[in-house]
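**Student:** sharing a model that was predicted from the sequence below.
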Amino acid sequence: MKKIISYFENLTITTNQLLFFTCCYIALVLNLPFLSKASTAITALDNYNVLFLISLPIFLLSLSVVFQGIFSFRWLTKPLLITTVIISSLIFYGTITYGIVFDYGMVQNTLETDSAEALSYVNLHASLFFLIFGVLPSFIIYKVKLTYKPFFRELLTRLKIITFSFAVVLLIASVFYSNYAAVGRNNKDLLGYVTPYKMADASYKFVRNHYFYPPMKFQVLDTAPTIVRDSSRKHVTVMVLGETARAQSFSLNGYTKPTNQYTETQGVISFSNMSSCGTATAVSVPCMFSRLNKDNYSKRKSTAQQNAVDLIHLAGADILWISNNNGSCKGVCTRVKTLQVDTDKSNPLCDGEYCFDEALLAPLKKKLNSLTNENTLIVLHMIGSHGPTYFKRYPSSKSVFTPDCQRSDIQNCSQEQLINTYDNTIAYTDLVLSKVINQLSELDKKDNIESSLLYISDHGESLGESGVYLHGLPYAFAPEEQTHVPMIFWADPIQNDFNTKCLSDLSKAPISHDNVFDTLLSIMSVKSTAYDIENDPFIDCKSEHAIARTTTSQKLDMEIID
């Protein structure tokens, strides 16, 4: 080792040589996922051009030299190249291990991730990978000695290299333009794997959109929503916001393993054809509560207008948002009362960083025992099935399926272990939902309070299908495992707003997060100009008197407030 270190310490090269060798490493090693996927797409063509295939790594290398050569000059050379290698190695690990694409959405997810969640990805496998592909090459770059020519002479040499590389790019583009265009048009996901330039582009756009665009004026969708009920009883709805649960793993939806053994006997209705707005919490949570839909959603727009929670609160309902997801309501609960579950180790359900979702039950019970408003909405935000540390989402005593995967580098577990571990998180979620329903049922028996429960997950999860793990792929080519999510509804027998037999008959109809806004208003009997009857999947099963109470003009009036 000392000889190797000594060799690089005594090695003297020019900045242009270091630039070229580093770009070779970035383009030909750290971009292996891109080169592999692009090569597969090319060779899958009926009559592919071999020269076109050969041009691909040359094209990528030349582009790397152009981009890096513009900024990595003289004393900036080492810091910028080391930074690029470090970032690229992390992207390389995420892509090759989990199939992650570092696009705009993933940049947003990364920047909004808390330290505890980020540390869940740290393990021996990740550390060794980063040491070999990130730290070691960076150490070599740091140790080599650079010789500098006079400034203008070195600048001229650098311009020659950049010009030559750019000429190669133009030559390849002109000769194989139709080939690149065809492959790119039919494989739009490929650009997401170009390391680290796709992430650099996405990071620039994220920073621009969030820190340099002027704030939008706040839009009030309805200034005077109201709650109209005929019943003299108090009403409470608990919305359980799930995390990383995929519909395919629910036995209520036909899954062969008994993951819903608790709720299946409680008269719940599972809507088995539900799709998400996004493939990550940062998009799906604010989107499902927003009047916007998947096609026109943007965080900037959604945070600048009332959401469903705001309207229900303005209508007079008491709202409490209880989070076991590190306070991550993504802006939805900004204007209502919130409660974060304390992760202190003194709670046997917590380990100092995370709590099992049963920790939500105590604050829920406390709230249900002190209802003062005629109408109450309680949102329980779960940690659910958040990976990759699935084994930390359920107590060992609640492990139903074995053997499971007791590690965070899930790609090194067998498929059986991984599936069992994930299924244990779903079974545990089902247990928590069952206990919530039991608490609500007690309200009917003791206090004659009508209640309902709505459970919806934010997005799904990939568990190694086609080599993809976790979630967050761009929606356009995300697998069904990441977009097909569960939705469960329960209502106690004393409520008369909905015909549950009718809802059960409609449970296989296609719906999405786009319907959540109006579904929530409907369940809470909110009369509002923001309500869209055409977008309410429950409307066909709502009693006639309930429809008459809450339906208003479908025209959406908006007031803009500075």
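**Tutor:** All right, it came through fine. Bear in mind the structure is a predicted one, so any value in this text is a computation, not a measurement.
**Student:** going forward, measure contacts between C-alpha atoms and count neighbours the same way
**Tutor:** Noted.
**Student:** next secondary structure after the helix or strand in which L155 is found?
**Tutor:** Per DSSP states H and E, L155 falls inside helix 151-175. Using DSSP H and E, the helix or strand that follows helix 151-175 towards the C-terminus is helix 177-186.
**Student:** buried set for the helix holding L155?
**Tutor:** Buried residues in helix 151-175, counting neighbours by 16 or more other C-alpha atoms under 10 Å, are found at E154, R158, I161, I162, S165, F166, V168, V169, I172, A173.
**Student:** before we move on, what about stretch 223-232?
**Tutor:** For stretch 223-232, by 16+ other C-alpha under 10 Å, it's P225, T226, I227, R229.
**Student:** likewise stretch 187-198?
**Tutor:** For stretch 187-198, by 16+ other C-alpha under 10 Å, it's D189, L190, G192, Y193, V194, T195, P196, Y197, K198.
**Student:** likewise stretch 44-52?
**Tutor:** F52.
**Student:** can you pull out the residues in contact with it?
**Tutor:** With contacts defined as C-alpha atoms under 8 Å, 6 or more residues apart in numbering, stretch 44-52 is touched by I42, F176, N179.
**Student:** closest one of those residues to L60?
**Tutor:** Among those, F176 lies closest to L60 (C-alpha to C-alpha), at 13.8 Å.
**Student:** now the residue nearest to the closest one when sequence neighbours are not counted: how far from I58?
**Tutor:** Of all residues not flanking F176 in the chain, F52 sits nearest, at 6.4 Å (C-alpha to C-alpha, 6 or more residues apart in numbering). Per C-alpha to C-alpha, to the nearest Å, F52 is found 10 Å from I58.
**Student:** next one for the comparison:
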Amino acid sequence: MCRFAPRLRAHYLPLIGASFLVSAFNFTFWERFVAAVGGWEWHKLPLLAATFIMLTLVFTAALSLVNFPRTIKPVLIVLVVSAAGASYFINQYGIQIDKAMIQNVIETDLREARELLSWKMLLTISLLGILPSVLLARTTLEFAPLKRHLALGGGTAAASVLIAAAILILFFKSYAPAVREHRELRFLLTPSNVIQAINGYARQKWAKPLVVAPLGTDAVKGPTWNGQLRRSVTIIVLGETARAMNFSLNGYARLTNPLLTGRPGLINFSNVSSCGTSTAVSLPCVFSALGREHYSDTKAQGQEGLLDVLRHAGFGVLWRDNNSGCKGVCARVEYEDLSQPEVGNAFCNAEECYDERLLENLPEIIRNAKKDLVIVLHQKGSHGPAYWKRYPAAHGKFGPVCETNDLEKCSRESIIAAYDNTILYTDLLLSKTIDLLEKTAKSEDVDTAMIYFSDHGESLGESNMYLHGAPYIIAPEEQTHVPFMLWFSERFSQRFRVDTKCVAARSEQKFTHDNVFHSVLGLLDVSTAVYNPGLDLFHACSRDG
């Protein structure tokens, strides 16, 4: 039986491999690059051809440095398979690959990862990644004697760099504005984007401090707590992937907020921006005191956050999760994982649980608590691409809906319909949360409040982008404009001297996730040196201030 085993002189492999990488995995890059330099025109062909040659030569030079018997095949196989996966997601969903995206991949749980699987993905990776890798593995490489091989490799690398540099200088006038105005290009060029992203993520993780610095240990309850016998309960609903523009409260044409519209006591903020475009960034950022400008994963992991400050002040703090965890934010407070399906639970199916489960047993928890409470409910929300799985079928008002994670098979209208149903279901959850707090305020004689905001938004086909996670510097508004709303019981606003009319008058002003940390402390009258009244959206609306 004859086995297919081609032979190749090893010093040709870097050029062949580089040509394949540049041509096979960079459809979106070339599409964006062509647009960046002015579109398809005959006089642009020399620039485009030169760019292809330049990138191929740069990759050739890099591969020449690892072109040795025990290294070149493993390196190329890893690059080809990872490039196949990265290019699929770039082409399919319009995402860019950076360290935050790598963090998302690593920290996503198995159930979320399964939703991204499709036959198209498997076929793409098989044809463009696995098949070429098998061919390479079976190829017999013929290496020249060591000295000659080193000379050929060094000469190839040097010549490649020199010619690439000459091309860069020759066309620099065209490259400079394109790269400066289209910074997303570096996140689209595969596999260099994957290498840079993994390197950035690895450096970030290795730099993580071993000791978490305390924060706000001086926190105490302020004057409004003096002589109070009534407890307070504040529920923070942390939304997932909800974008503000699809809330009818913010002017969206489709009625996605029928229950919250006109709700007494509800204050909706229409101009709020997120800290990041992914849960891995936004969630720890919004609960930290750092703010977006100073945020890094290393800094956030290295110091306590809002929940810790509240705990220092004497609050009981509970995190209830129907998502993939709290990214370290709830590490030092009570935690309940409600995301695992439970047989017989009305809010679960075989795969996952719906967000209404977050409200289960809350009245009993509040009744049995001896402390003032801050409870965080972390939604599954509008997490995609399987939007149709985020809500019970009975709550699917809009349609027809896309019922596949291969969004290319669906019309944009059906994708948006499925997404809007998730917002409709969030409307139900928030309305039920307020109902629970209203009832609890009367039956348990406690003062209650709700704060809702989403971690980030979502692209639904605008500019051919889907999902989220775009680098913030180039992220579209769809991924950064998030919903934010408040509700207070009457006794709560009286007790904490919040002028709700004043707060409502500020509802169209621009705020960001940076305001959350300080606003929660200000709302609950927590006195601490880490509190900044300038970032407290309630500070200007205090009846005694």
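**Tutor:** Cool, the structure landed. Given the structure is predicted, the values throughout are model-derived calculations rather than measurements.
**Student:** just give the TM-score of the two.
**Tutor:** Once superposed, chain against chain, the TM-score is 0.94 (TM-score structural alignment, normalised by the length of structure 2); 538 aligned residues with a C-alpha RMSD of 2.1 Å.
**Student:** the residue nearest to F176 of structure 1 pairs with which position in structure 2?
**Tutor:** In structure 2, the residue equivalent to F52 of structure 1 is L47, according to TM-score structural alignment.
**Student:** what comes up buried for the strand or helix carrying that match?
**Tutor:** L47 of structure 2 is part of helix 45-64, with elements assigned from DSSP H and E. Across helix 45-64 of structure 2, burial judged by 16+ other C-alpha under 10 Å covers 47-48, 50-51, 53-64.
**Student:** do stretch 251-270 of structure 2 as well
**Tutor:** Result for stretch 251-270 of structure 2 [16+ other C-alpha under 10 Å]: buried residues L255, T256, N257, P258, L260, G265, L266, I267, N268, F269, S270.
**Student:** leaving out the residues flanking it, which one is nearest to the residue sitting nearest the centre point of structure 1?
**Tutor:** Nearest to the mean C-alpha position of structure 1, by C-alpha atoms, centre = their mean, lies A280 at 1.3 Å. In space, and not counting its chain neighbours, A280 of structure 1 is closest to G472: 5.1 Å by C-alpha to C-alpha, 6+ apart.
**Student:** residues in contact with the one you found?
**Tutor:** Contacts for G472 of structure 1 (C-alpha under 8 Å, 6+ apart) come out as I100, V101, G105, M106, G278, T279, A280, A478, Q482.
**Student:** make CSV from those residues and add secondary structure and distance to L349 of structure 1 to it.
**Tutor:** Listed next are these as CSV, based on DSSP: H, G, I helix; E, B strand; the rest coil; distance: C-alpha to C-alpha, whole Å:
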residue, secondary structure, distance to L349 of structure 1
I100, coil, 31
V101, coil, 34
G105, helix, 32
M106, helix, 30
G278, coil, 30
T279, coil, 28
A280, coil, 26
A478, coil, 34
Q482, helix, 28
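**Student:** pull out the buried residues from these.
**Tutor:** Neighbour counting by 16+ other C-alpha under 10 Å classes I100, V101, G105, M106, G278, T279, A280, A478, Q482 among these as buried.
**Student:** ranges for the strands of structure 2?
**Tutor:** With DSSP state E, the ranges of strands along structure 2 come out as 7-9, 140-142, 220-221, 232-239, 266-273, 316-321, 334-337, 373-378, 447-454, 459-460, 466-467, 481-488, 511-512, 526-527.
**Student:** and those as CSV, adding distance to T500 of structure 2?
**Tutor:** Output for these, formatted as CSV (distance: least, C-alpha to C-alpha, whole Å):
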stretch, distance to T500 of structure 2
strand 7-9, 76
strand 140-142, 75
strand 220-221, 21
strand 232-239, 16
strand 266-273, 8
strand 316-321, 25
strand 334-337, 31
strand 373-378, 20
strand 447-454, 12
strand 459-460, 33
strand 466-467, 35
strand 481-488, 9
strand 511-512, 17
strand 526-527, 19
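**Student:** quick one, which of those is nearest to V401 of structure 2?
**Tutor:** strand 459-460 (13.2 Å).
**Student:** which part of structure 1 lines up with the closest one?
**Tutor:** With TM-score structural alignment as the criterion, strand 459-460 of structure 2 aligns to 462-463.
**Student:** chain center to that stretch: distance?
**Tutor:** Taking C-alpha atoms, centre = their mean, to the nearest Å, one finds stretch 462-463 of structure 1 lying 13 Å from the centre of the chain it belongs to.
**Student:** likewise stretch 150-157 of structure 2?
**Tutor:** The mean C-alpha position of stretch 150-157 of structure 2 is separated from the chain mean by 43 Å, C-alpha atoms, centre = their mean.
**Student:** follow-up on the earlier one: map the residue nearest to A280 of structure 1 across to structure 2 for me.
**Tutor:** Checking TM-score structural alignment: G472 of structure 1 goes with G469.
**Student:** and for K337 of structure 1?
**Tutor:** Per TM-score structural alignment, K337 of structure 1 is aligned with E334.
**Student:** in this structure G387 of structure 1 contacts L470, no?
**Tutor:** Yes: judged on C-alpha atoms under 8 Å, G387 of structure 1 makes contact with L470 at a distance of 6.8 Å.
**Student:** returning to what we had before: mind putting the buried residues of stretch 251-270 of structure 2 into JSON lines with distance to A393 of structure 2?
**Tutor:** Shown next, in JSON lines, are the buried residues of stretch 251-270 of structure 2 (distance: C-alpha to C-alpha, whole Å):
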{"residue": "L255", "distance to A393 of structure 2": "18"}
{"residue": "T256", "distance to A393 of structure 2": "16"}
{"residue": "N257", "distance to A393 of structure 2": "18"}
{"residue": "P258", "distance to A393 of structure 2": "18"}
{"residue": "L260", "distance to A393 of structure 2": "21"}
{"residue": "G265", "distance to A393 of structure 2": "30"}
{"residue": "L266", "distance to A393 of structure 2": "27"}
{"residue": "I267", "distance to A393 of structure 2": "29"}
{"residue": "N268", "distance to A393 of structure 2": "28"}
{"residue": "F269", "distance to A393 of structure 2": "29"}
{"residue": "S270", "distance to A393 of structure 2": "29"}
